[in-house]
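>>> any chance you could fold what I've pasted below:
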Amino acid sequence: MSDDDDLFGGTGETRTRLPERDGADGYGPARRSGRSAGRSPSRSVVTVVGVVVLLIAAIAFANRGGSSSDDGGDGGRGGGKGPEAASTAASGEKPVSGGTGGIPSGYSESEQGAQSAAANYAVALGSAEMFDKSKRVGILKAIMAPGSVDGFAADLDKAYNPAFFKNVGLNPDGTTPSGFQFVSRTSPIGTKVVEFGDGRATVEAWCGGLLGLAGEQSTKPVTSSWFTITMKLRWTDGDWKITTHSQKEGPAPVPGDDRASSSDEIAEAVEGYGGFTYAR
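The predicted structure is shown next:
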């Protein structure tokens, strides 16, 4: 038995019984059943206490792992195991020292700094502002190496065309139809350094995204997607900047059984919940 087993209650002193599912496995369509009429108050108390104990143990384990993030190991990237605590715990370093056009900048010249840059640049590339040419140019100048801006901007000018705008529900000029709210938002789930050295880094950012029109009778409702962005970064003028980037689908989890929200609920959420500054 490992130390981790002891830490998470592996000795048998605390046992938590989870509700059984009607489906054959964790990917079946079965929903969680409601509260059983025969469950006694004492069992509920024991279950709650058990969950709290596990949470406290998990927090303690994460804090213990975070203190060894600079031990020179592989950061939990190898061996076929799940990520170690050190690979997901906050580093304690200040993620950025400034910002350009609302986009965080001033990262450290380290693997953590490169991952922080990639995460925040993924947010910028997936924002609704990218659909506005004047704002798009400003974003590219803030996140890309100077020698890469013009070529990438020209490619995007071709990609953001009337046919593409129509496909996502916008007007031919890229503006939002009256009575609707356009939603385009990217949220990084995690990052991974693929290559690092000599002022260059290749970082993958696994992301979830939202795209569509919120509003009554929308024919392009807001939908979610999962994708991975690979960025090649170069240390330029004291900061990480993108030289090239690409995107592929997934990994995508099995969809849950959540009720789809109304267009008004989505619009209110997008207006009411701001984004984050991401940091490794």
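
>>> drop to CA atoms for contacts and neighbour counts, all remaining ones
Fine.

>>> please enumerate the helices of the stretch 151-280 of the chain.
Taking DSSP state H, counting those that start in this stretch as the test, the helices found in the stretch 151-280 of the chain are 162-167, 263-272.

>>> out of those helices, flag the one nearest Thr219.
helix 162-167 (10.2 Å; Cα to Cα).

>>> follow-up on the earlier one: in JSON lines, list the helices of the stretch 151-280 of the chain along with distance to Leu125 and mean neighbour count.
JSON lines is the format used below for the helices of the stretch 151-280 of the chain (distance: least, Cα to Cα, whole Å; neighbours: other Cα atoms under 10 Å):
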{"stretch": "helix 162-167", "distance to Leu125": "16", "mean neighbour count": "14"}
{"stretch": "helix 263-272", "distance to Leu125": "17", "mean neighbour count": "14"}
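
>>> export those helices as TSV, with columns for distance to Gly151.
Formatted as TSV, these follow (distance: least, Cα to Cα, whole Å):
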stretch	distance to Gly151
helix 162-167	20
helix 263-272	32
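
>>> report the longest strand in the protein, please.
Longest strand in the chain by number of residues (criterion: DSSP state E): strand 181-197.

>>> which residues are contacting it?
Applying Cα atoms under 8 Å, 6 or more residues apart in numbering, the contact partners of strand 181-197 are 111, 115, 118-119, 122-124, 126-128, 170, 176, 201-215, 222, 267, 270, 280.

>>> those in strands, which ones?
Those of these lying in strands (DSSP E): 201-214.

>>> wait, doesn't Ala163 sit right on Pro172?
Yes. Look at Ala163 against Pro172 with Cα atoms under 8 Å: they come within range, at 7.2 Å.

>>> now the common contact residues for those two.
By Cα under 8 Å, 6+ apart, no residue touches both Ala163 and Pro172.

>>> please compute how far the helix or strand hosting Ser42 lies from its chain's middle.
Ser42 belongs to helix 41-66 when assigned by DSSP states H and E. The chain centre lies 26 Å from the centre of helix 41-66; the measure is Cα atoms, centre = their mean, to the nearest Å.

>>> ok, now stretch 146-164?
Worked out by Cα atoms, centre = their mean, stretch 146-164 lies 25 Å from the chain centre.

>>> excluding chain neighbours, what is closest to Glu279?
Residue 279: Ala, not Glu. Ser116 (4.4 Å; Cα to Cα, 6 or more residues apart in numbering).

>>> is there a neighbour count for that neighbour? I'd like the number.
27 (other Cα atoms under 10 Å).

>>> show me what the helix holding Ser42 is packed up against.
helix 85-88 (3 or more Cα pairs under 8 Å, 6 or more residues apart in numbering; DSSP states H and E).

>>> any idea how far the helix it packs on is from the middle of the chain?
For helix 85-88, the distance to the chain centre is 16 Å (Cα atoms, centre = their mean).

>>> compare with the first, here's sequence two:
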Amino acid sequence: MSPGDEHDYRGKDQGGRPDDPYSTLGGTRQTRTRLPDGDGGLPHARRPVRNSRSLVTITGVVVLLIAAIAFANRGGGGDEDAASGTKKPGTVGSVPTAPTGTKPVQSKNGTIASGFAQDEQGAQSAAANYAVALGSAEMFTKESRRSIIQATHDPAVVAELQDSLDTAYSAAFLKNVGLNDDGSTPTGLTFVSRTVPVGTKVVKMETDTATVEVWSTGLVGLAGQGSTKPVTETWFTISQELKWVGGDWKISSSTQTEGPTPVNGDNRASTADEMAAAVDAYGGFTYAR
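Next up, the predicted model:
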């Protein structure tokens, strides 16, 4: 993805367009594979040729699987507001993620956190958690994918999204990313698809709607001996449009752009076996502020 390129993950009724098969919705998340024209394979170690198609775009939401760099509070709050880490009603912006004294959510919808507060903190936590779920390897199997979409999205967009994703995750697509026809992983390999939020930012906040950006890094690929699609990293920012539905925040639409991307460090690339072992040993997180 070239810098500045933006993907539209809105639904068909909002002007969404098909785009890149690896964005935020599970492997479609921008833990995503950029597919070269005419090829659905995962990227190799080098940056692949960009393709404009994305499963998330086909569906009309991100994750997708997810906040931008924390910007200064643009709401014009006074020194007292800034010091306390709170903002006056109607203001937007971001403050460094820090303990708030509010306990993390305890309830779950399946394996996904739920019951977020109807405030900025709750909206940011929901956006980060949804980005993780929509960028997971579970998005590649039909049953678990449907459960994730049901748990993270506004019921008004779920049916169309489910149908779009079932079509997008075809046997041909799964084969191109190195998986079996049913989305399972070939014997001896470990499929990696993870979104890791780095920070969140509230762009707009109303009583029943919110726009939250999630700056994330992602991992995607096949780990293990004999893998021809090594695990690579990506950096992207997801902007989620959230709606307060049934006592919780749900995604109604989202967009995604590449970066901000840091300069690569001098770390030695791990072997395929080391990467597979790490994926098996280290689980993901539930994010809450």
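
>>> TM-score, when you put one on top of the other?
Overlay of the two chains. TM-score (TM-score structural alignment, normalised by the length of the first structure): 0.70; 210 aligned residues with a Cα RMSD of 2.2 Å.

>>> give me the angle between the longest strand of the first structure and helix 263-272.
50 degrees (axes from the mean of the first three to the mean of the last three Cα atoms, to 10 degrees).

>>> corresponding residue for Glu233 of the second structure in the first structure?
Using TM-score structural alignment, the partner of Glu233 of the second structure in the first structure is Ser224.

>>> and its match, how far is that from Lys192 of the first structure?
Separation of Ser224 of the first structure from Lys192 of the first structure (Cα to Cα, to the nearest Å) stands at 22 Å.

>>> do Thr88 of the first structure as well
10 Å.

>>> ditto for Glu216 of the first structure
40 Å.

>>> more crowded one of the two?
The neighbour comparison of Glu216 of the first structure against Lys192 (other Cα under 10 Å) goes to Lys192, with 20 against 12.

>>> what residue of the second structure matches up with that one?
Residue mapping for Lys192 of the first structure onto the second structure gives Lys201, with TM-score structural alignment as the criterion.

>>> also Gly212 of the first structure?
Match for Gly212 of the first structure (TM-score structural alignment): Gly221.

>>> list the residues that contact that match.
So Gly221 of the second structure contacts Leu42, Pro43, Val177, Phe191, Val192, Ser193, Lys229, Pro230, Val231, Thr232 (Cα under 8 Å, 6+ apart).

>>> state the distance from the last one to Leu179 of the second structure.
Distance of Thr232 of the second structure to Leu179 of the second structure, computed by Cα to Cα: 16 Å.

>>> again with the fifth one
Here the criterion is Cα to Cα. By it, Val192 of the second structure lies 11 Å from Leu179 of the second structure.

>>> in this structure Asp239 of the first structure contacts Tyr107, no?
Yes. Asp239 of the first structure is in contact with Tyr107 according to Cα under 8 Å; the separation is 5.8 Å.

>>> between the two, which is the more surrounded one?
Tyr107 (23 against 19).

>>> what does the more buried one align to in the second structure?
Matched to the second structure by TM-score structural alignment, Tyr107 of the first structure sits across from Phe116.

>>> Val149 of the first structure now?
For Val149 of the first structure, the residue aligned by TM-score structural alignment is Val158.

>>> wait, is its match part of a helix?
Yes. Applying DSSP: H, G, I helix; E, B strand; the rest coil, one finds Val158 of the second structure inside a helix.

>>> OK, contacts around Asp166 of the second structure?
Lys142.

>>> hmm, back to that, higher neighbour count, Val192 and Leu179 of the second structure?
Using other Cα under 10 Å, the more surrounded residue of Val192 of the second structure and Leu179 is Val192, with 24 against 21.

>>> what does that one align to in the first structure?
Matched to the first structure by TM-score structural alignment, Val192 of the second structure sits across from Val183.

>>> distance of its match relative to Val96 of the first structure?
Distance, Val183 of the first structure to Val96 of the first structure, by Cα to Cα: 27 Å.

>>> quick check: Gly122 of the second structure is in a helix.
Yes. Assigned with three-state DSSP, Gly122 of the second structure falls within a helix.

>>> ok, and the closest non-adjacent residue to the most centrally placed residue in the first structure?
In the first structure, the centroid-proximal residue (Cα atoms, centre = their mean) is Pro188; its distance is 2.0 Å. Leaving aside its chain neighbours, Pro188 of the first structure sits nearest to Cys207 (4.1 Å; criterion: Cα to Cα, 6+ apart).

>>> who touches that neighbour in this structure?
Thr186, Ser187, Pro188, Ile189, Gly190, Trp226, Phe227, Thr228, Ile229 are the contacts of Cys207 of the first structure under Cα under 8 Å, 6+ apart.

>>> if I look at it, how far off is Ala119 of the first structure?
9 Å.

>>> likewise Asn167 of the first structure?
27 Å.

>>> got it, and Arg77 of the first structure?
18 Å.

>>> wait, what's in contact with Asp119 of the second structure?
Thr207.

>>> how close does it get to Ala281 of the second structure?
35 Å.

>>> over to Ala127 of the second structure?
In terms of Cα to Cα, Ala127 of the second structure sits 25 Å off from Ala281 of the second structure.

>>> likewise Thr261 of the second structure?
27 Å.

>>> what's the answer for Lys142 of the second structure, then?
25 Å.

>>> same check on Thr234 of the second structure?
Following Cα to Cα, the distance that separates Thr234 of the second structure from Ala281 of the second structure is 21 Å.

>>> cool, and Val214 of the second structure?
Val214 of the second structure is 25 Å from Ala281 of the second structure, by Cα to Cα.

>>> equivalent analysis for Asp208 of the second structure, please.
39 Å.

>>> same check on Lys229 of the second structure?
21 Å.

>>> before we move on, what about Pro186 of the second structure?
19 Å.

>>> same check, this time on Ala172 of the second structure
Applying Cα to Cα to Ala172 of the second structure and Ala281 of the second structure gives a distance of 30 Å.

>>> what of Leu179 of the second structure?
21 Å.

>>> likewise for Ala117 of the second structure?
Taken as Cα to Cα, the span from Ala117 of the second structure to Ala281 of the second structure is 32 Å.
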